[in-house]
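sequence isn't available, so here's the structure alone:
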């Protein structure tokens, strides 16, 4: 069963409380999403660590109930 965009957003916000999260359903099928996650707590972290924090927040759902996630992370301007 696909994950709802709001569920993805909620999980990320729970794991990274200072994050601003935008979720886009890329294919309209609930299986292929893009996420933009902006958080001050990413400051000083390399991009791979930022992405790892997001994947940790998703609690192992990547590749399972969440089939594909195009991920962009950033720090606030």
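It's in. Computed from a prediction, not measured in an experiment: that's the story for all the values here.

rest of the way, CA atoms for contacts and neighbours
Fine.

count the neighbours of the closest residue to residue 43 other than its chain neighbours for me.
Counting by C-alpha to C-alpha, 6 or more residues apart in numbering, residue 75 is the residue found nearest to residue 43 once chain neighbours are left out, at 6.0 Å. By other C-alpha atoms under 10 Å, 16 other residues sit near residue 75.

let's bring in a second one:
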């Protein structure tokens, strides 16, 4: 499965502000940014990302998925901290 396909599935389902997918084969990392994550627990954020991808996980097109989900404010802070290190 191509990273662009995963990005499109997530964008269509969740209307994210930003989505970045890295990986190859069947192991991927997703960074998702949206206000929908505001107030959600880490588990709920992951469930929200997993939901539109479940058929691809079930078919083993996606075997491993690392998820980082942020609100726009959290993402801005995270990017600032990464640039400082």
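Arrived safely, thanks for sending. All figures in this text were calculated on a predicted structure; none of them were measured in a lab.

tm score of chain vs chain?
Here the TM-score for the pair of chains, by TM-score structural alignment, normalised by the length of the first structure, is 0.82; 72 aligned residues with a C-alpha RMSD of 1.4 Å.

the residue nearest to residue 43 of the first structure reaches residue 42, doesn't it?
Yes: proximity of residue 75 of the first structure to residue 42 meets the contact threshold set by C-alpha atoms under 8 Å, at 5.9 Å.

now which residue in the second structure aligns to the residue nearest to residue 43 of the first structure?
Here residue 75 of the first structure is matched to residue 71 in the second structure, going by TM-score structural alignment.

for that match, give me its contacts.
By C-alpha atoms under 8 Å, 6 or more residues apart in numbering, the residues touching residue 71 of the second structure are 33-38.

can you do 6 Å?
33-35, 37-38 (C-alpha atoms under 6 Å, 6 or more residues apart in numbering).

does residue 15 of the first structure touch residue 58 like I think?
No: contact criterion C-alpha atoms under 6 Å: residue 15 of the first structure and residue 58 do not qualify, at 7.8 Å.

out of the two, which sits in the busier spot?
Neighbour count, other C-alpha under 10 Å: between residue 15 of the first structure and residue 58, residue 58 has more, with 20 against 16.

aligned partner of that one in the second structure?
Checking TM-score structural alignment: residue 58 of the first structure goes with residue 53.

what ranges do the strands span in the first structure?
20-25, 32-38, 68-74 (DSSP state E).

distance from the chain centre to the first one, please.
Strand 20-25 of the first structure has its C-alpha centroid displaced from the chain centroid by 8 Å (C-alpha atoms, centre = their mean, to the nearest Å).
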